[in-house]
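K.L.:
mind folding the following:
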Amino acid sequence: MSGTSTTQTRGEELAPVTTEDLTALLVGGERPPRPSALSASLTFGWRAVLKIKHVPEQLFDVTAFPIMMVLMYTYLFGGALAGSTTAYLQFVLPGILVMSVVMITMYTGVSVNTDIEKGVFDRFRTLPIWRPAPMVGYLLGDVLRYTVASAVMMTVGLVMGFRPAGGVVGVLAGVALLLVFSFCFSWAWTMFGLMLRSEKSVMGVSMMVLFPLAFLSNIFVDPATMPGWLQAFVNNNPVSHLTSAVRVLMDGGWPPTEIAWTLGWGAALTAVFGTITMRLYNRK
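P.N.:
Modelled structure (predicted):
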């Protein structure tokens, strides 16, 4: 026999409710299907975009910072290094574009660490979704930030006199390569976001890594003028390969070696730091 239960409200006896009635009410509909890996990742990516919408100050580093960098380096060092600011702008703008986007990748780790401190990750771990989806969502959301930074940088450069010989196709190819590398590079900061205890620690470690990669490269000057021991590091720096590839693509060329090195570094960064990130995420 099925069990029954009765309830009373203000002394009035209600109709008995059977177990079968409760079961039919609670599980009467079909269980919704489990979201796919792509769907879950895009959902978390949209969450990152909504955070930017509600806190637009987050776009300060992808708007004001690139403008300041282009103006400062072009007009401070252009005449001394290249003889004219216009000539130096053709050389340095792709490099500053790379540096600006690569530098802001560290905020991925800051966002991860902030959500951990708020306890949001505990909720993510209980959801029946593809396990890497929250991490991939962070990276997809930040790709929008990288795209905004690139658009701002190119607009300012064109106003200042930058004229890429590769035209629209060359610029889009260079920016696309930069976005792919930045997506891969951001996995390093998700690892630090999970490992370190505070967002200040994440920013401190990130800057300690990013500054040597950015400034010990071919972004600002030709490595041929550097000492031999420094050239060995600069020529094997992944940021140097990326900068050379973007520079040649925007100039209308096609550098297969530099593109291969850039994509190879990106794949290696994803394989190493992506694996460590997911192990830390599963154990956090």
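
K.L.:
please make it C-alpha for all contacts and neighbour counts, starting now.
P.N.:
Noted.

K.L.:
quick one, helices of the chain?
P.N.:
For the chain, the helices defined by DSSP state H cover 19-26, 37-54, 60-82, 85-104, 107-118, 120-125, 133-160, 167-195, 199-215, 228-235, 238-250, 256-283.

K.L.:
give the contact list for the closest residue to P255 other than its chain neighbours.
P.N.:
Excluding the flanking residues, the one nearest P255 by C-alpha to C-alpha, 6 or more residues apart in numbering is A245, at 6.0 Å. Contact analysis of A245 by C-alpha atoms under 8 Å, 6 or more residues apart in numbering lists G174, W254, P255, E258, I259, T262.

K.L.:
could you measure from A245 over to M154?
P.N.:
16 Å (C-alpha to C-alpha, to the nearest Å).

K.L.:
and this one, so I can compare the two:
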Amino acid sequence: MPATLTADTVAGSRERTAARASVALGPATATLARQKILAAVRSGDAFFAFFSPVVFFLCFYVPLHRQFELGGADYAQFLTPIILLQAGLFTAITATETAGHDARAGVHERMMSLPIPRVAPFLGRMAWVLTRMLLALAGGLVIGYSLDFRFHGSIADTVVFMALVVVFGLALSMLTDAVGTLARNSVSIASILMIPQLILVMASTGLVPAGAFPDWAQPFVRNQPMSVFADTLRGLAAGTGPELTAALIWSVCLLAAGWAAIVSAGRAQVNR
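P.N.:
Next up, the predicted model:
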């Protein structure tokens, strides 16, 4: 009898494993991504993703462009990269709230009981993050182009420009998705994240050159990630063949940290 029970248990385990894997990763991710995107459209988040770069662009451009352009520079060309990077920061903050909402609503537990790969819910959320970044990129470029921002480099420079913007937002969103998944109050966490977002944007070369800051602050301003990405994006837009090493290193490190955070959050959920 014990042997029979053991065999039945093993058979049942195999059946559950087979049932769990009965929906392939691609279709499961596509279905969950579609649900997230439709929910974002209904809630207005998709609208906000497109138009928020427009609003922030005008908020910075209107008061600063006259002073900046006295030196003969085009402020729209200078400003557009940081607006797109700021959109990545806001996307990451939104990802915290989305993951936290799913956790509070018991979505993770329900997903774990379905016959889909465990990584599918995360990939579904990241599909919306990717869509949101593309919407923000489109909004930022529309307002930038209307105020004389232009790509003067090659097609390859333009592609790398857009890829860096998307990777920046995606990597940060992976980190914040993990935080939101485990946090008891993701809304509060998202509010707290607004503070470093503001510091990183204001204390960067995104709005004004590093020389406009006090001497003691300039090393931080020049070397923090927002400045590194903004300067690289400006070089790509200008077609001047900028040094990509620092931006690529930051991209790889952020992606690696994001993936490690997601893996740790997934293991913590399983152990709950």
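
K.L.:
tell me which of the helices of the first structure sits most buried.
P.N.:
Highest mean neighbour count among the helices of the first structure (mean count of other C-alpha atoms under 10 Å): helix 238-250, with a mean of 25.

K.L.:
in the second structure, what residues pair with that one?
P.N.:
Aligned by TM-score structural alignment, helix 238-250 of the first structure falls on residues 225-237 of the second structure.

K.L.:
how big's the offset between the matching stretch and the first structure?
P.N.:
Its aligned residues in the first structure lie a mean 1.7 Å from stretch 225-237 of the second structure after superposition (mean C-alpha distance after the TM-score superposition for the first structure).

K.L.:
thought M195 of the first structure was touching Y281?
P.N.:
No. Look at M195 of the first structure against Y281 with C-alpha atoms under 8 Å: they stay out of range, at 9.4 Å.

K.L.:
how about Y281 of the first structure, what's its partner in the second structure?
P.N.:
Counting by TM-score structural alignment, the partner of Y281 of the first structure is Q269.

K.L.:
same check on L213 of the first structure?
P.N.:
So, by TM-score structural alignment, L213 of the first structure is matched to L200.

K.L.:
and H54 of the first structure, by the same measure?
P.N.:
Aligned partner of H54 of the first structure by TM-score structural alignment: R42.

K.L.:
now swap in I96 of the first structure and tell me
P.N.:
In the second structure, I96 of the first structure lands on I83 (TM-score structural alignment).

K.L.:
dump the residue contacts of its match.
P.N.:
P53, F56, F57, G140.

K.L.:
can you list those in TSV and add distance to V167 of the second structure?
P.N.:
Output for the contacts of I83 of the second structure, formatted as TSV (distance: C-alpha to C-alpha, whole Å):
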residue	distance to V167 of the second structure
P53	17
F56	21
F57	21
G140	16
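
K.L.:
R104 of the second structure: which of the residues you listed is nearest?
P.N.:
P53 (29.6 Å; C-alpha to C-alpha).

K.L.:
my read: that closest one touches L135, true?
P.N.:
No. Between P53 of the second structure and L135 there is no contact under C-alpha under 8 Å: 9.7 Å.

K.L.:
got the contact list for whichever residue in the first structure pairs up with L172 of the second structure?
P.N.:
Counting by TM-score structural alignment, L172 of the second structure corresponds to F185 in the first structure. By C-alpha under 8 Å, 6+ apart, the contact set of F185 of the first structure is V102, T105, G266, L269, T270.
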